[in-house]
Structures are given as structure tokens and as C-alpha cells.
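**Q** sequence first, predicted model second:
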Amino acid sequence: MKTNRKYIVQFVWGVSGILIMALILFGGLFYLGEQERTPVVINESGFCGVPNLPEDMQRGKELFDQNCLACHKLEINVLGPALKDTDHLVVHTWLFVEPNKKDQVEYGWMFHVQTFKDRISEAESLAISSYLNQTN
């Protein structure tokens, strides 16, 4: 029984030695094959790839986020339709003057006009439109 134990211990030490040597060898190969690292240049275009917007578009984004984002997204339909590349005349008409909109005809009340006519000026609607029509 002692002779078997002696062989088992020798086998375990031998396998351990081989594994340690293999790790050292492969680690050295990876270290020697590593190229010199260059520092990463941070793009000053914005956070997480989002471009820095001009001042009017930034204001439009703020207004969009405060007033429209709950129901609308730029590129996907959620509660309301996607608004990317919406013409300013459409935005202005939708917010201020359109008497025959779907919400008035179907539900009997003018949701957008009642909600936004005193909160968003025409200049602010221009800022929102410039944000909606930004080129990416």
C-alpha cells in the first residue's frame, strides 16, 4: 500500500510540475507576443458616441426630452409615432393650429394644442424641429 502511495504522490508532483512549466511557457509566449500599447485618443464629439449638438439643437433636445419623450421617440414608434425627420410645418401645425387631428376627431379633445399651446412658443417649436431634423 505504501508503494502505491509513493507512486501516486510522484505522479501528482510530476503532473503539477508539468502544468506549472506549461503556464510559465505560455505566459512568456503571450508576453513576448504582446505589441506595444498606444494610448486611446478620446473623441471630443460627445459622450458615448452622441455628437455634441449646436446650441439650437441642444435646446430642442432639452425641450423634446421635457415635453415629448414620454410619448415619442426619435426612431421608433411607442405610444406616439417616431418623430425623426419630421418637417417643421408638421410640428407647428400639430402643436398649434391643426383643427382636424386624430385626437380631436376620435376623442373629442385637442390633446397637443391644449397641452402645449401655453408651454411651447413658436421659437421653441423651431428648436424642437431642428433637433428632430438633425443629420447623423
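**A** Alright, I've got the coordinates.
**Q** when you work out contacts or count neighbours from here on, use the C-alpha atoms and nothing else.
**A** Fine.
**Q** now do the contacts for C71.
**A** The neighbourhood of C71, defined by Cα atoms under 8 Å, 6 or more residues apart in numbering, consists of 78-80.
**Q** need the residue closest to the centroid of the chain.
**A** Note on the chain: the residue nearest the mean C-alpha position is C48, at 7.3 Å, using Cα atoms, centre = their mean.
**Q** which SS state does it fall under?
**A** Three-state call for C48 (DSSP: H, G, I helix; E, B strand; the rest coil): helix.
**Q** again, but for G14
**A** The assignment at G14 comes out as helix when based on three-state DSSP.
**Q** got it, and V78?
**A** coil.
**Q** neighbours around it, how many?
**A** If you count neighbours by other Cα atoms under 10 Å, V78 ends up with 13.
**Q** use this one as the comparison:
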Amino acid sequence: MKKIRILLFSLTAIIVVSTGIIMYLKIFKKSEIPECGTHDLPSCGNIDLTENQKKGKEVFNSNCAACHKLNSKITGPALHEVDSIVFVNWLTNKKHKIDSSKVEILAIDYHKTVFSKTLSKEDIAHLIEYCHSK
């Protein structure tokens, strides 16, 4: 009877210690395969951006992202396939804005600011390069 207790105690101890080691290794061991979304990896659908495109992304996120997405229309149109000449004219020339007489009736004007006052030509070039990168 005493031998059976010692044997059961030994087996229980081995099982508990083994389970503890396995759980420790699973919890604290770094995965060798990064999960999608943790890093900007081309294999996850993200592309590597050039320095100019990264600057353009910063400009986009701080000035455009509230109303625009690159590939889908939300408040404003998608900017991915906008021609660069149209893009520059829209950002810098007040004549290319929405018809203000109709906008005033609706009390909505999405582009009251001419972005040439807030964005440099270099910023606009980086923005266009970023928008055309995806």
C-alpha cells in the first residue's frame, strides 16, 4: 500500500512538473512566425513604403484621413486613382472647389481651406506619391 502511494505521488509530481514546463514554454516563448498585423510585412498585404511615401502617409493621416480613404469613398472620394494634376489643382486652386453657392445652402463646405496655405509643394508631392503607392 505504501509503495502504491509513493508511485501515485511520484506520477502526480511528474505530471504537474511536466505540465508546468510545457505551459511556461508556450506562454513565454517568442513565436518564430510573426502574426499578421504585428509588423508591416509584405506577406500580410502591406507594402514597403519609400521615405517620400512615409512622409506622404504622415501628411495624409494629419490632413486627409478624417474624410478620405485611399481605396474607398467615405465623406470624400477615394484618393488612390486621382490624377496628380487634378489632385494638385484641387488642393491649391480655389476654382476647383465645390460650388460654394450650393454649399452655403446646405451649410457644408468640406474644403474651405486652400491647402496650399497649409501644405508645401513638397508635402503635396509626398501625399500624391503615397496615394498612388497602394
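**A** Thanks, I have it. Source: prediction; values computed, not measured.
**Q** over in structure 2, see which of the contacts of C71 of structure 1 survive.
**A** Checking those against structure 2 (both residues aligned by TM-score structural alignment, their matches' Cα atoms under 8 Å), the contacts still present are 78-80.
**Q** of these, closest to K2 of structure 1?
**A** Looking at the kept ones among the contacts of C71 of structure 1 and their distance to K2 of structure 1, the nearest is V78, at 75.8 Å (Cα to Cα).
**Q** how about the closest one, what's its match in structure 2?
**A** Residue-level alignment of V78 of structure 1 against structure 2, with TM-score structural alignment as criterion, gives I74.
**Q** so which residues of structure 1 form helices?
**A** In order along the chain, structure 1 carries the following helices (DSSP state H): 2-33, 55-67, 88-92, 102-107, 111-116, 122-132.
**Q** to I42 of structure 1, which of these lies closest?
**A** Nearest to I42 of structure 1 among the helices of structure 1 is helix 55-67 (21.6 Å), distances taken as Cα to Cα.
**Q** what's the closest one in contact with?
**A** Counting by Cα under 8 Å, 6+ apart, helix 55-67 of structure 1 makes contact with 124-131, 134, all of which sit outside it.
**Q** so can I have TSV of the kept ones among the contacts of C71 of structure 1 showing distance to H72 of structure 1?
**A** Putting these into TSV (distance: Cα to Cα, whole Å) gives the following:
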residue	distance to H72 of structure 1
V78	6
L79	7
G80	5
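**Q** neighbours around Y31 of structure 1, how many?
**A** Here the number of neighbours of Y31 of structure 1 (other Cα under 10 Å) works out to 10.
**Q** for G17 of structure 1, see how far away L25 of structure 1 is.
**A** If you measure L25 of structure 1 against G17 of structure 1 using Cα to Cα, to the nearest Å, the figure is 12 Å.
**Q** typo on my end, it should be L74 of structure 1
**A** With the distance defined as Cα to Cα, L74 of structure 1 ends up 61 Å from G17 of structure 1.
**Q** can you pick out the residue with more neighbours from these two?
**A** More neighbours sit around L74 than around the other of L74 of structure 1 and G17, counting by other Cα under 10 Å; the figures are 18 against 12.
**Q** now do the same contact list for the more buried one.
**A** For L74 of structure 1, the set of contacting residues under the criterion of Cα under 8 Å, 6+ apart consists of 82-84, 132.
**Q** so what's the aligned residue in structure 2 for W94 of structure 1 up against?
**A** The criterion is TM-score structural alignment: under it, W94 of structure 1 has W90 as its aligned partner in structure 2. Neighbour list for W90 of structure 2: 96-97 [criterion: Cα under 8 Å, 6+ apart].
**Q** cheers, nothing more for now.
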